[in-house]
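Trainee: Fold the following, please.
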Amino acid sequence: MEADYIVVGTGSAGSVLANRLSADPATSVVVLEAGTRDKNKFIHIPAAFAKLFRSEVDWNYSTEPQKQLDGREIYWPRGKMLGGSSSMNAMMWVRGFAADYDEWGALAGEEWDFAHVSKYFAKIEAGPLVISPQRSPRSSTAAWLTAVRECGYDVESPNCDAPEGFCEALVTQRRGARWSTADAYLKPALRRPNLTLQTSATATRVLFDGRRAVGVEFSQLGQRRVVRARREVVLAGGAVNSPQLLMLSGIGDREQLGTHGIGVVADVPEVGRNLMDHLAVPMGFDVPDDTLTGAEKPVELLNYLIRRRGMLTSNVGEGYGFLRSRPELDVPDLELIFAPAPFFDEGIGDPYDRHAVVMGPILVKPRSRGSITLRSADPLDKPIIDPQYLSDDAGEDRAALMSGLQISARIARSPALGGVIGKIARPVGATSLNDETFETAINECSQTLYHPVGTCRMGGDDASVVDPQLRVRGVDGLRVADASVMPAIVRGHTHAPSVLIGERASDFIRRG
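Mentor: Below you'll find the model as predicted:
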């Protein structure tokens, strides 16, 4: 096979690239997807996304034991199908703050500041991605929003440039069903004769002629195959897979590559470093009724199939808001989230047989940094994922989460939730909302919010992995365009900025 462009991955950015690059009928594009087509029925039913965890459409990663979290390995689901993680996420469209993108502009050039990227968000939100209000939110979500207002916080519209309050989440759904980037961008483009999709195609190495990327080697159904690129190779595998593929291809820290017997194409020490993620601490509470506990009843399935209404349209994380862990901060560093469901034990524990809700803080501006490194030179070996949660020397990350848990407890005690919130369900055995319980919650209940970024960071400095136009330093004909290039983590959720990165990368490439 041969094409002008090769795109590796069909997730939040990769599907966008496939669509935009193939829009020119004179340009040929081959897209490689390690997973299969998105035929699993649970992909399209919003409330069923946790049923995809540890299935055939999940990369099913786990971190190294986390010292600051009682030595636990944290489960990291990542989508392995058309649409990538946009086909198994909670569908929340949360762009982040204008200040986040101004920070990108300071680190990677003014083309990434909010004044420039806001135009792209306007384009994305006008279609083909469908972003809609929730169809059937639970009344307990409304009660939670009333409670935050009673505690002195504002309730405002979602996706303000500088959020200072709470809201009901907007979701990437079309008529009550998930609307992934595969639905919005990739599938319409597959009708074009100049776009070729290869599924079950795991990229194993970028091929080079000297220092120029000229193709990709991939494994498909047990066979080694090669596709050649006349112009460029674009990696869009995400914050885990893109740095892994760069290192397997000889781009990374010379010393680390040498330990695995990998020849060096370009010595780029920061590949795999600068890993950031949003850590969440969901506390659970028993409630009398009106949660998603009964979402699998036949009446709810009928309601969904016939009307696209009811519990199965829920994205689970129905409400959220931003606030400061300390009043002197210029910009919020915490998000509080509310889910009218017993979403316990990272979504993979035993079913909870009673009504319950989850609420708690998310650390959206962590100071801790981790890494992705190779386990071996075998492309099918899972990499070593070590986010080093709460490892900052000053302990500010843990202190911020403690503050967020204290605020969550105050909301739980508010009059609006007086007849709703019952006994503590998580952490197990906790009986009162005090600092001892909060420390236990951090150690025993914290989990990823599925937002790893930064492992191929872009920047104007020579040490960055990619330049401001997402070209990999030290080689030619190779770019990275996904969440891994974010030079700083956004306070929003990473789906929206990843779609943005796909749009921007397409423009950079088409401009030459």
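Trainee: alpha carbons only for contacts and neighbour counts from here, please
Mentor: Will do.
Trainee: I'd like to know which elements the top strand by length along the chain is packed against.
Mentor: If you go by DSSP state E, the chain has its longest strand at strand 223-235. Counting contacts by 3 or more Cα pairs under 8 Å, 6 or more residues apart in numbering; DSSP states H and E, strand 223-235 packs against strand 2-8, strand 212-220, strand 478-480.
Trainee: Next, the angle from the helix or strand that comes right after the last one to strand 2-8.
Mentor: This means strand 478-480. Per DSSP states H and E, the first helix or strand lying C-terminal to strand 478-480 is helix 495-511. If you take axes from the mean of the first three to the mean of the last three Cα atoms, to 10 degrees, helix 495-511 sits at 160 degrees to strand 2-8.
Trainee: circling back to that earlier point, could I get the helices and strands packed on strand 223-235 as JSON lines with distance to residue 443?
Mentor: Listed next are these as JSON lines, based on distance: least, Cα to Cα, whole Å:
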{"stretch": "strand 2-8", "distance to residue 443": "37"}
{"stretch": "strand 212-220", "distance to residue 443": "39"}
{"stretch": "strand 478-480", "distance to residue 443": "35"}
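Trainee: Next, the structure of the following sequence, for comparison with the previous one:
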Amino acid sequence: MADWDYIIVGAGTAGCVLANRLSADGRTRVLLLEAGQRDNYHWVHIPVGYLYCMGNPRTDWMMRTAEEPGLNGRSLAYPRGKVLGGCSSINGMIYMRGQAADYDNWAQMGNRGWGWDDVLPYFRKSEDHHGGETDLHGEGGEWKVARQRLSWDILNAVQDAAAERGILPTDDFNAGTNEGSGFFEVNQKGGVRWNTSKAFLRPAMERPNLRVVTEAETEAVMMEGRRAVGVRYRHKGQVVEARAGREVLLAAGAINSPKLLELSGIGQADRLHDLGIAVAHDSPGVGENLQDHLQIRTVFRIENAVTLNQKANSLWGKAGMALDYALRRSGPLSMAPSQFGLFTKSDPSLETPDLEYHVQPLSTDKLGDPLHPFPAITMSVCNLRPDSVGDCHIATRDLAVQPDIRLNYLSAERDRMVAAISVEQVRHIMAAEALKPYAPQELLPGPAMTTREEILQGVGDIATTIFHPVGTCKMGGDPLAVVDDQLRVHGVAGLRVVDASVMPKIVSGNTASPVIMIAEKAADMIRAG
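Mentor: Sure thing, here's the model as predicted:
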């Protein structure tokens, strides 16, 4: 007898959904393993607490990228959630699906059942939208979608400036096309972060057929021939083996799922041989196809407006923010990292937007630094569909060593062109009539950088990840595909991958809610056998 019917590795954005759905009948035995701790850290739940969760070993894997040539040789901190809820416990809380064309493209690549019309019901299934049930949105689901609880005059002025440049307001970024401007909807309830642990896992943890083990780091998938039969993990100084009668489900994320496959002997045969790992299955695509959104953080000093900079640099301002949150769950402590967004095109000939702006009423020299002592805003812009592709692979059999993460940002010529165009576009918006009362002055990348070559040099100094790695176990039928369109690992029975790593192409927006959709759809496919 196997110990469990299903073993899920990773209690993150996808794993919490899987644990809920697969244990719902009360009979199916499910083991959920999480390397991190429980999500009882107070900064997980206060929205502004992302500042104290990223870069904190209590909640973050503390990864770094390799030195990136396209970023002038810089290595970036690469936060990944190591806590119940995973990245949904430390992310920006923005509810975003991407574009209908993203999913239709997945289907056109040979992934049956992944077009927009196929996936929309799964987005709606989980959703509890503040606007109620419509053809596009769901009500009563586990995943709360709320309006933000504060506003800033300067952001309203940015919206007016964008409209002057042809980027018009929209009521809904999630209707299949996200073109336009508006305030982001967020995954919160009453001004408190709503992660997948609260949404999906906690209601299921009362079920006797579900066991959740935290601080359990999986070493490898156990194989018998070409079949996955369980996992081996470390817990409280002991090595434990657990067997799965039906399937092992990897939901460890775009960096750790390929790491586990490689440690288990599933990956590029030559690479595994060199590390002394017995090859269970030669899968050339494991760890390849790494994609991410690179954000260019342009900063503008302003006048005649209040931003978070003044509040955070004042004792009275801090006290006011704390009181506002304590009494009303509102104010700056309730805010997502980005409140306002724009979706537009780098080239008018494009069918759908390829640029996303995250606009923030605050500024720093770089992420993690103190806020500037003067009022300023940040206009972050990212290329939604980059051509640059990287990879991540283990360099040792030592479980404690992170993989080598190489994004190859701005290695594709088109991405370099779009980066330069996007900075020019930011400047065009900031020069609009609506913003003249605020006298914006460019600080980053700096007004002295005028040629595209100079702009790209400046971009290399300031651009950073927006935390959306995907694609390293992509689905499809081509030689580099790791899973099929049922998310089953090619060449291995009893093993699936269910997380952002299966995306064949990155979506045109934030990635958390698409991962929930993937897990919802996967749960139905898994139950169907």
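Trainee: Mind checking the TM-score on these two?
Mentor: After superposition, the two chains reach a TM-score (TM-score structural alignment, normalised by the length of structure 1) of 0.96; 507 aligned residues with a Cα RMSD of 1.5 Å.
Trainee: about what we covered before: highest average neighbour count across the helices and strands packed on strand 223-235 of structure 1?
Mentor: Highest mean neighbour count of these: strand 478-480, a mean of 27 (counted as mean count of other Cα atoms under 10 Å).
Trainee: what range in structure 2 matches that one?
Mentor: Aligning strand 478-480 of structure 1 against structure 2 (TM-score structural alignment) gives residues 495-497.
Trainee: Mean distance between the matching stretch and structure 1 after superposition?
Mentor: In the superposition with structure 1, the average deviation recorded for stretch 495-497 of structure 2 is 0.3 Å (mean Cα distance after the TM-score superposition for structure 1).
Trainee: List the contacts of that stretch.
Mentor: The contact list for stretch 495-497 of structure 2, computed with Cα atoms under 8 Å, 6 or more residues apart in numbering, reads 227-228, 247-251, 257, 473, 483, 487-489.
Trainee: To residue 321 of structure 1, which of the helices and strands packed on strand 223-235 of structure 1 lies closest?
Mentor: Among these, strand 478-480 comes nearest to residue 321 of structure 1, with 31.4 Å by Cα to Cα.
Trainee: hang on, the earlier thing: what's the offset of the longest strand of structure 1 from the middle of its chain?
Mentor: Relative to its parent chain, strand 223-235 of structure 1 has a centroid offset of 26 Å by Cα atoms, centre = their mean, to the nearest Å.
Trainee: how close does it sit to structure 2?
Mentor: Strand 223-235 of structure 1, aligned to structure 2 and superposed, deviates on average by 1.1 Å (mean Cα distance after the TM-score superposition for structure 1).
Trainee: Name all residues that make contact with residue 518 of structure 2.
Mentor: Contact partners of residue 518 of structure 2, counting by Cα under 8 Å, 6+ apart, are 14, 498-499.
Trainee: do that again at 7 Å, thanks
Mentor: Residues near residue 518 of structure 2 by Cα atoms under 7 Å, 6 or more residues apart in numbering: 498-499.
Trainee: nearest residue to the alignment partner in structure 1 of residue 433 of structure 2 other than its sequence neighbours?
Mentor: The alignment partner of residue 433 of structure 2 in structure 1, by TM-score structural alignment, is residue 415. Nearest non-adjacent residue to residue 415 of structure 1, counting by Cα to Cα, 6 or more residues apart in numbering: residue 147, 7.0 Å away.
Trainee: Give me the aligned partner of that neighbour over in structure 2.
Mentor: The equivalent of residue 147 of structure 1 in structure 2 is residue 161 (alignment by TM-score structural alignment).
Trainee: Now tell me what touches the one helix or strand that match maps to from outside.
Mentor: Element membership of residue 161 of structure 2 [criterion: DSSP H and E] is helix 153-164. Outside helix 153-164 of structure 2, the residues within contact range by Cα under 7 Å, 6+ apart are 168, 181, 305, 340, 429, 432-435.
Trainee: For burial, what's the neighbour tally of the counterpart of residue 210 of structure 2 in structure 1?
Mentor: Counting by TM-score structural alignment, residue 210 of structure 2 corresponds to residue 195 in structure 1. Using other Cα atoms under 10 Å, residue 195 of structure 1 has 22 neighbouring residues.
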